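Chemist: Return atomic coordinates for the entry below.
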Amino acid sequence: MNEKSLKELLLKVKNGQMTIEDAIQELKVLPFEDLGYAKIDFHRNIRTGYPEVIFCQGKRIEHIVGIVQKMLQRENNILATRATPEVYEAIKEITNDAEYYELARIVVVKRRELEKTKGIILVATGGTADIPIAEEAAVTAEVLGNTVDRLYDVGVAGIHRLLMNSERLMRARVIIAVAGMEGALASVIGGLVDCPVIAVPTSVGYGSNFNGLSALLTMLNSCASGIGVVNIDNGFGAGYLASMINKIGERGQER
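Modeler: A predicted model of the protein is given here:
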C-alpha cells in the first residue's frame, strides 16, 4: 500500500463505501506481510517514500519470485538488485513488465512513471572496469525518479579527461565517484565542485588493493571536504543516498 492507496482507503471509510472492519482488515498487512522466509515491509513506501528493495544475492529463486508476486499486488515499482539472468527469467514468468539491466545486475518492474528531477546526479568512474558498480548506482537513482548523467573512464591516470568535462561536473547537484585501484577520483572531484560527492570504492585492482580496501581507505582519508563514502562495491547504496540528497534539493527549490 502506498500513500495514494491509503488516502483512497480512508476516503472510502469516510464516504461509507467501506466498513471500519474491512478497513482494519486491509490495514493489518500495512506494516509488513510475513511469508515465513521473508517479511515484506509494505509500510516503507509511506515511511521513506521508496518501496522496499529486493537484494537477490544469496536468496533462492523461488523465494525471490514469492516476494515479487506479493509486491506486484501493491502496484509499486520493484527494484531487485544483484540479480542473475536466471532470476530475471523467473521474474519474467510472472510479469511482462520486468526489465533486466545486465551490467547493473538489476531487475526493474515499472508499474508507474515517476516525474524526473530537475537536479542532476552525475555518476563518474575512474575506469571502464568500474562501470558495473556505477551502473548499479545510476539505474537505482533513475528508478527512484532522478535525472542521471554518466561520465565514465575519467580516472586520474589521464586527468585531462575529467577536467575537459568540468561543465558537466558543475551542473550536478550530487556526484557519485566510483573508483578502484587507489580510489583517488573522489578526492579530485571533491576539490573541484560545490556539491556533495558520494565515493564508491570498488574491488577493481591488483593484488595489493586487497579487494577494494585500498580504495576504501583512500576515500575515507580524503583531504577534500564534502565527501561521504559507502561500502566497497555498494553502487545501490550510493544511488539511493544520492536520490535522497537530490530530492531534498528539489523540495528546496519548490519553496
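Chemist: Only C-alpha atoms from now on, for both contacts and neighbour counts.
Modeler: Fine.
Chemist: which of the residues in stretch 149-165 are buried?
Modeler: Along stretch 149-165, the positions that meet the burial threshold by neighbour count (16 or more other CA atoms under 10 Å) are 149-156, 162.
Chemist: Now do the contacts for Leu30.
Modeler: Contacts for Leu30 (CA atoms under 8 Å, 6 or more residues apart in numbering) come out as 1, 41-43.
Chemist: want to throw the buried residues of stretch 149-165 into JSON lines with distance to Leu216 and secondary structure?
Modeler: As requested, the buried residues of stretch 149-165 are exported to JSON lines (distance: CA to CA, whole Å; DSSP: H, G, I helix; E, B strand; the rest coil):
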{"residue": "Asp149", "distance to Leu216": "24", "secondary structure": "strand"}
{"residue": "Arg150", "distance to Leu216": "22", "secondary structure": "strand"}
{"residue": "Leu151", "distance to Leu216": "21", "secondary structure": "strand"}
{"residue": "Tyr152", "distance to Leu216": "19", "secondary structure": "coil"}
{"residue": "Asp153", "distance to Leu216": "19", "secondary structure": "coil"}
{"residue": "Val154", "distance to Leu216": "19", "secondary structure": "coil"}
{"residue": "Gly155", "distance to Leu216": "16", "secondary structure": "coil"}
{"residue": "Val156", "distance to Leu216": "16", "secondary structure": "helix"}
{"residue": "Leu162", "distance to Leu216": "21", "secondary structure": "helix"}
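Chemist: Which two of the contacts of Leu30 have the greatest separation?
Modeler: Among these, the pair separated by the greatest distance (CA to CA) is Met1 and Asp41, at 10.0 Å.
Chemist: The structure of the following sequence is requested for comparison with the preceding one:
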Amino acid sequence: MQDKLLKLLEDVAQGNLEPQKALENLKNLDFEPVGDFAKIDRHRTLRTGFPEVIFGIGKTPEQILQIMQVMNQHGSIVMATKIEASVFSLLQPTLRQLRYFPEAKICCLGESMPLRSGTITILTAGTADLPIAEEAAITAELCGFTVKRLWDVGVAGIHRLLSHREMLTQAEVLIVVAGMEGAIASVVAGLVSCPVIAVPTSIGYGASFNGLAPLLTMLNSCATGIGVMNIDNGFGAAMLAGKILNLAYRDKTITV
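Modeler: Alright, predicted model coming up:
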C-alpha cells in the first residue's frame, strides 16, 4: 500500500496527475488485513462520508478486539454495533477508553465526528422498541448529527403522537421504529413532508413472526415517501438518514 501511495504522490508532484483525480484514486486505494479474518476498508469515509463500523454478531470478542485496535491506529472514531454487555466486559480491560451504550448495544473508541448540518428525528411506537431506536440515535450522534427523540407514541394511543404534530412537521428526516403490526410508519408518513425511514422490530406476539409482520406492513404502506429498513436495523436507518441530510446540506456539510 505504501508503494501505491508513494507513486500517487509522485505523480501529483510531477504534474502527471491532477490533485482531484488523485483524491478519487485515494478513495479506492486499498484495505488493511487483520489476521486472516478481516479486511479494514481504510478509505470508506472518503467515499461515503461515514467510517466503517464493526457488526458484532458472529464475531468473537478476540476478533472484535483486534479489529478495533487496528482501526484505532488511524485516528478516526471506531464503532461496533450489536455488542452485548458480556462482550463489552471482555473488551474493556484491554481497551480502557472504550465507551459503551448499553441500551443501544454500541461501543466506541474516540470522539464523535465533527458536527454536521441537519437534525434526525426518531420516534418509537412503544417502549419495547427503544433498543433499536437508541441504536439509530447513538449511531447518528457519534456520526455528528443532532438527534431528537420521541418515544412511546404508537397507534394504540394516537393522541400521544398528534400532541407532537409541530415537532413532526418541522422534521427534516424521520426514523420510525415499531414492532407488532408497524402501523405507526404509515400514520407518520401521512402527516409529514420529509422522508420517513421505517424500521420494523422483532417485538410482538407470535403472529408478528419476529418482525416479519411489521416489515410487510411498512412495505405495503399506502402512504408515500417511506423507505423501509430490514428488521432491527437501527444502524442502517441512521446511515440512510445521514446520507439524506448530507445531500440536502452538500455545500455546508463539514468535510471529514
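Chemist: Met1 and Asp41 of the first structure - which one has more neighbours?
Modeler: Met1 (23 against 17; other CA atoms under 10 Å).
Chemist: distance of the more buried one from Lys7 of the first structure?
Modeler: Taking CA to CA, to the nearest Å as the measure, Met1 of the first structure and Lys7 of the first structure are separated by 10 Å.
Chemist: same thing with Glu52 of the first structure?
Modeler: Computed with CA to CA, the distance linking Glu52 of the first structure and Lys7 of the first structure is 20 Å.
Chemist: neighbour-wise, which of those two wins?
Modeler: When Glu52 of the first structure and Lys7 are compared for neighbours, Glu52 comes out ahead with 19 against 11, by other CA under 10 Å.
Chemist: Residue in the second structure paired with that one?
Modeler: Taking TM-score structural alignment as the criterion, the aligned counterpart of Glu52 of the first structure in the second structure is Glu52.
Chemist: Just give the nearest non-adjacent residue to its match, would you?
Modeler: The spatial neighbour of Glu52 of the second structure that comes closest, neighbours along the chain excluded (CA to CA, 6 or more residues apart in numbering), is Arg44 at 6.1 Å.
Chemist: And Val70 of the second structure, by the same measure?
Modeler: With sequence-adjacent residues excluded and distances taken as CA to CA, 6+ apart, Val70 of the second structure is closest to Val34, at 7.3 Å.
Chemist: ok, that neighbour touching Arg42?
Modeler: No. In this structure, Val34 of the second structure is not within contact of Arg42 by CA atoms under 8 Å, at 12.0 Å.
Chemist: Name the nearest residue to the aligned residue in the second structure for Glu75 of the first structure, sequence neighbours excluded.
Modeler: Under the alignment defined by TM-score structural alignment, Glu75 of the first structure corresponds to Gly75 in the second structure. Excluding the flanking residues, the one nearest Gly75 of the second structure by CA to CA, 6+ apart is Gly110, at 7.7 Å.
Chemist: Glu250 of the first structure versus the residue nearest to Asp194 of the first structure when sequence neighbours are not counted, what's the distance?
Modeler: Nearest in space to Asp194 of the first structure, with sequence neighbours left out and distances taken as CA to CA, 6+ apart, is Met170 at 7.5 Å. To Glu250 of the first structure, Met170 of the first structure is 17 Å away according to CA to CA.
Chemist: So Tyr100 of the first structure belongs to a helix, correct?
Modeler: No. In this structure, Tyr100 of the first structure is strand, not part of a helix, as judged by DSSP: H, G, I helix; E, B strand; the rest coil.
Chemist: Which residue comes closest to it once chain neighbours are left out?
Modeler: If the residues on either side of it in the chain are set aside, Tyr100 of the first structure comes closest to Val107, at 4.6 Å by CA to CA, 6+ apart.
Chemist: cool, Phe145 of the second structure as well?
Modeler: Across the structure, with CA to CA, 6+ apart as the measure, the residue nearest Phe145 of the second structure apart from its sequence neighbours is Arg116 (5.5 Å).
Chemist: List the contacts of that neighbour.
Modeler: Applying CA under 8 Å, 6+ apart to Arg116 of the second structure gives the contacts 144-146, 253-254.
Chemist: what does Pro31 of the first structure give?
Modeler: Pro31 of the first structure makes contact with 41-44, according to CA under 8 Å, 6+ apart.
Chemist: Return the subset of those residues lying in helices.
Modeler: Arg44 (DSSP state H).
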